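1. generate a structure from the sequence data that follows.
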Amino acid sequence: MSENAWQRSSFCGGGGNNCIETLLQPQDGIILMRESQVPEATIAATPEQLAAFIQGVKAGEYDHLI
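-> Got it, this is the predicted structure:
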């Protein structure tokens, strides 16, 4: 897997090492996500799973965890 394929959030700013990065695996459509400070730990999700998670975040479903 090429390191150049990882995309950083446009909100990362300054190229620091505290960013969310994503990588789309075209062969199966899986999206990989990682936090740039710990690049060896990744989360994999389908586009549908990621969309459901984002929708839940926006709806406040995870606010009780803070």
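2. going forward, measure contacts between C-alpha atoms and count neighbours the same way
-> OK.
3. can you verify Met33 is assigned to a strand?
-> Yes. According to DSSP: H, G, I helix; E, B strand; the rest coil, Met33 belongs to a strand.
4. show me the strands in this protein, by range?
-> Remark: strands assigned in the chain by DSSP state E are 7-8, 20-25, 30-35, 42-45.
5. one more to put side by side:
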Amino acid sequence: MEITWLKSSYSADTGNCLEIARRGGDVFVRESDDPETVLRIYPEKLQAFLMGVKTGKYENFA
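-> The predicted model follows:
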């Protein structure tokens, strides 16, 4: 089964964009300039990460 990748409409056409896909119960993430490297993330973990970003949890993360 092939994965259909989506990228944000805010992404420029530079070829360096974050892309996301969903298949079954998993979420997949990759960078468009390195499409062979794919991360599989469970939806609950992705949701927790995004909430942390929105609330500033990672602002001082270096």
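6. coming back round to it: just send the strands of structure 1 back as CSV, with distance to Leu65 of structure 1 and mean neighbour count too.
-> Output for the strands of structure 1, formatted as CSV (distance: least, CA to CA, whole Å; neighbours: other CA atoms under 10 Å):
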stretch, distance to Leu65 of structure 1, mean neighbour count
strand 7-8, 25, 16
strand 20-25, 19, 18
strand 30-35, 19, 18
strand 42-45, 19, 14
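7. make TSV out of these and add distance to Ala51 of structure 1.
-> Listed next are the strands of structure 1 as TSV, based on distance: least, CA to CA, whole Å:
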stretch	distance to Ala51 of structure 1
strand 7-8	18
strand 20-25	14
strand 30-35	11
strand 42-45	9
